[in-house]
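Asker: here are the coordinates; sequence isn't available:
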């Protein structure tokens, strides 16, 4: 038998999803894979029930239903402060995962270089490999997770075709400042580089931080590919509804890639999700308030346990330093032990960092308060079972 494709040698299965499988096996509280344990807004559930009766149940237009695109354009152009034409500037995808894959495949030729900040969401490296592009990793340095300007300039100077920017960032919760985004914009224009943004946590940002859309910066609309999703904003991760917003020439390219990757996102789910896209700004204010409360509850609990962590500025993840827990050769071993012996699932930081010296694990707090309290209760046994 011939050897399978060489690209398989360069990445493994998803460590995040693997942690969920192990958590399920041991009936642990899953604070690894980032999905809520509470229902979506009732308006979406009602709309889904109605759609089950009335349809549509067949293919939609490949790049997304007209109603979905119109509502999304109205919502996003107000937030992004740029013109968004529903017919020319939007592609609806099967989650932001496909959106990012489409974006990388649209702009990159084989062997093109793609800049990725580290820590990074694990799919980004895989996206580059599957596109036969070469990743260049630039560190975000703890505890503030700022980048070194000269290191970033050197990465651009290597001829990078694109940079992937997750803002707010998964896993560290960093929200990029205006000054940082201005510098990235200057380099992108100077070196003629595309910026692919992952903005799925755009509505989950904590005071006093503010989410800014790179596409709205001077000279950036033409070279920014904005990817996002409804998953986190409306607590519908299983619906797999994402989207790309970009200039027409880029969207036309993304449409061709998307057409042969997935054909289109689920028609009935697009219809039902329109109920969420029609929400007014009060919904998003309440979303921020809700996650701010969950964040505070979980961080207060970590404080009481004496664990070292980095307070997230956005998203719903927190990195916890496990360097004091020495008996484990790897952070993966620690996370497997944590599931089996403590009953709580986390993700090993090595899934996100290219730098081997860091010893972090990632928890998420997109859970009911009762779930978070139960998890903290189990974690209180950590030092008892495993003295530092």
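Answerer: It's in. What you see is a predicted model, and the numbers here were worked out from it, not measured in a lab.

Asker: Going by C-alpha atoms from here, please, whenever you check contacts or count neighbours.
Answerer: OK.

Asker: Just give me how far the lengthiest helix in the chain sits from the chain centre.
Answerer: With secondary structure taken from DSSP state H, the chain has its longest helix at helix 281-305. Between the centre of helix 281-305 and the centre of its chain there are 18 Å (Cα atoms, centre = their mean, to the nearest Å).

Asker: name the helices or strands packed onto it?
Answerer: Packing contacts for helix 281-305, counted by 3 or more Cα pairs under 8 Å, 6 or more residues apart in numbering; DSSP states H and E, involve helix 369-379.

Asker: re the thing from before, next SSE downstream of the longest helix of the chain?
Answerer: strand 308-310 (DSSP states H and E).

Asker: helices and strands around the helix or strand following that following strand, which ones?
Answerer: Downstream of strand 308-310, the first helix or strand assigned by DSSP H and E is strand 317-321. Using 3+ Cα pairs under 8 Å, 6+ apart as the contact criterion, the secondary-structure elements in contact with strand 317-321 are strand 308-310, strand 360-364.

Asker: Which stretch among those is buried most, on average?
Answerer: By mean neighbour count, with neighbours taken as mean count of other Cα atoms under 10 Å, strand 360-364 ranks first of those at a mean of 24.

Asker: Could you export the helices and strands packed on strand 317-321 as CSV, including distance to residue 288?
Answerer: As requested, the helices and strands packed on strand 317-321 are arranged in CSV below (distance: least, Cα to Cα, whole Å):
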stretch, distance to residue 288
strand 308-310, 19
strand 360-364, 15
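
Asker: here's the one I want to compare it with:
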């Protein structure tokens, strides 16, 4: 028998996230599965990771590395990551006090936001924005303040950001290479951000999970490479995006010791520690730089292959500068709302995408869809052929 008093109490529960439902990524991936569509919606690789990495994991699984890892991450991985960071960016992080391994980048972003945001603090969010940012802000009592990136280049309007900064601004969330647009920050962007926050009590969370996926000779300008910004920034990374292992959920945070101290206070009560044998395997795998240095060429081939297949279509686009996402305008194809078209294309031609309006808090609809091209070549060619039939 159902306890009626308990039922009444349950119906009176006030949601902490009243405007949040099932994510669009879950919705579109589920629809793709149900219809048998090619899934270019959710950002995961359509191919397996390196057999060498799998063998390393198996080695540690079979040799007793199956208990809790240290809360901060196994020392071997923190040391390997610090070494890789120094070689890549010439920036030194102390692996003992400034490097933390997390259960995915989303956990790291949440812990970083929680470390610095208090009720009433304002947080600047650049839209379109990845969907985990704003819930993390709101759950901590923060107030998101939105600045829209400039179409069609998605360049940053620094004057618009400066106009939104107040005495209550505590944090700015940045993302480069950018999801969903593929825009990549320049050195000038870093300098302008440093000018903006100088002499202010403002921190930065920098989502850099696509750091190795850049095209046409571009470089990744990590916020850690700017001395003023490095002092104030939680740099968030992901082994999942780099090594095609999104299902393993391994991320990390690089931050100065004062920020890391607060970050770890939160992290230890979110997941405490991250899966042990995989950490040891990644520590070994990181020692071979070619595993990540080949990613720009690898993914640029896929971007170009997908776009070449769309060139005869009515879609228009500017090639993504980085990440493994391509945005495409359908203004010449249909006047439907982007959500409706994304659903229709999934059902009728068998290609699933993400409507970019979901990345705006007011659901701004610019008639743009996002496609993930981290798939095998045959899949990309087939998807482009189907889209070109419209």
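Answerer: Yep, it's here. It should be emphasised that the depicted structure is a prediction, and the values quoted were computed from it without experimental measurement.

Asker: May I have the TM-score of the superposed chains?
Answerer: Both chains were compared after superposition, and using TM-score structural alignment, normalised by the length of the first structure their TM-score is 0.94; 380 aligned residues with a Cα RMSD of 1.5 Å.

Asker: what's the closest of the helices and strands packed on strand 317-321 of the first structure to residue 35 of the first structure?
Answerer: strand 360-364 (8.5 Å; Cα to Cα).

Asker: Now do that closest one: which range of the second structure does it align onto?
Answerer: Mapping strand 360-364 of the first structure onto the second structure (TM-score structural alignment) gives residues 368-372.

Asker: can you check stretch 44-57 of the first structure too?
Answerer: Residues 53-66 of the second structure are where stretch 44-57 of the first structure lands when matched by TM-score structural alignment.

Asker: Would you mind listing the buried residues in the longest helix of the first structure?
Answerer: When burial is assessed from 16 or more other Cα atoms under 10 Å, helix 281-305 of the first structure yields the following buried residues: 287-289, 291-292, 294-295, 297-299, 301-302, 305.

Asker: With distance to residue 276 of the first structure as added columns, please give those in CSV.
Answerer: Written out in CSV, the entries for these read as follows (distance: Cα to Cα, whole Å):
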residue, distance to residue 276 of the first structure
287, 12
288, 16
289, 18
291, 18
292, 21
294, 22
295, 24
297, 27
298, 27
299, 29
301, 32
302, 33
305, 38
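
Asker: Pick out the most distant pair among the residues you listed.
Answerer: Of all pairs drawn from the buried residues of helix 281-305 of the first structure, the one with the longest distance (Cα to Cα) is 287 and 305, at 27.4 Å.

Asker: circling back: using the aligned residues only, give the average distance of the match of strand 360-364 of the first structure to the first structure.
Answerer: Relative to the matching residues in the first structure, stretch 368-372 of the second structure has an average distance of 0.7 Å after the fit, by mean Cα distance after the TM-score superposition for the first structure.

Asker: Please identify which of the helices and strands packed on strand 317-321 of the first structure is closest to residue 266 of the first structure.
Answerer: Taking Cα to Cα as the measure, those were each checked against residue 266 of the first structure, and strand 360-364 came out nearest at 27.5 Å.

Asker: by how many degrees do that closest one and strand 317-321 diverge?
Answerer: Comparing the axes of strand 360-364 of the first structure and strand 317-321 via axes from the mean of the first three to the mean of the last three Cα atoms, to 10 degrees yields an angle of 150 degrees.

Asker: Could you check the angle strand 360-364 of the first structure makes with helix 369-379?
Answerer: Computed with the same axes, to 10 degrees, the direction of strand 360-364 of the first structure lies at 150 degrees from that of helix 369-379.

Asker: ranges for the helices of the stretch 101-250 of the first structure?
Answerer: If you assign secondary structure with DSSP state H, counting those that start in this stretch, the helices in the stretch 101-250 of the first structure sit at 123-130, 149-157, 178-190, 248-261.

Asker: For the second one, grab the matching residue range in the second structure.
Answerer: Counting by TM-score structural alignment, helix 149-157 of the first structure pairs with residues 158-166 of the second structure.

Asker: residues in the first structure aligned with stretch 181-195 of the second structure?
Answerer: Correspondence between stretch 181-195 of the second structure and the first structure is established over residues 172-186, with TM-score structural alignment as the criterion.

Asker: Could you check how far the counterpart of residue 198 of the first structure in the second structure is from residue 184 of the second structure?
Answerer: Structural alignment places residue 198 of the first structure opposite residue 207 in the second structure (criterion: TM-score structural alignment). Using Cα to Cα, to the nearest Å, residue 207 of the second structure is found at 12 Å from residue 184 of the second structure.

Asker: Neighbour count: those two, which is higher?
Answerer: In terms of neighbours (other Cα atoms under 10 Å), residue 207 is the more surrounded of residue 207 of the second structure and residue 184; the figures are 28 against 25.

Asker: For the more buried one, which residues are in contact?
Answerer: Residues near residue 207 of the second structure by Cα atoms under 8 Å, 6 or more residues apart in numbering: 109, 173-176, 235-237.

Asker: cutoff 7 Å now
Answerer: Contact criterion Cα atoms under 7 Å, 6 or more residues apart in numbering gives 174-176, 235-237 as the residues in contact with residue 207 of the second structure.

Asker: Serialize those residues to JSON lines and add fields for distance to residue 389 of the second structure.
Answerer: Supplementary listing: the contacts of residue 207 of the second structure in JSON lines, determined by distance: Cα to Cα, whole Å:
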{"residue": "174", "distance to residue 389 of the second structure": "37"}
{"residue": "175", "distance to residue 389 of the second structure": "34"}
{"residue": "176", "distance to residue 389 of the second structure": "33"}
{"residue": "235", "distance to residue 389 of the second structure": "42"}
{"residue": "236", "distance to residue 389 of the second structure": "40"}
{"residue": "237", "distance to residue 389 of the second structure": "38"}
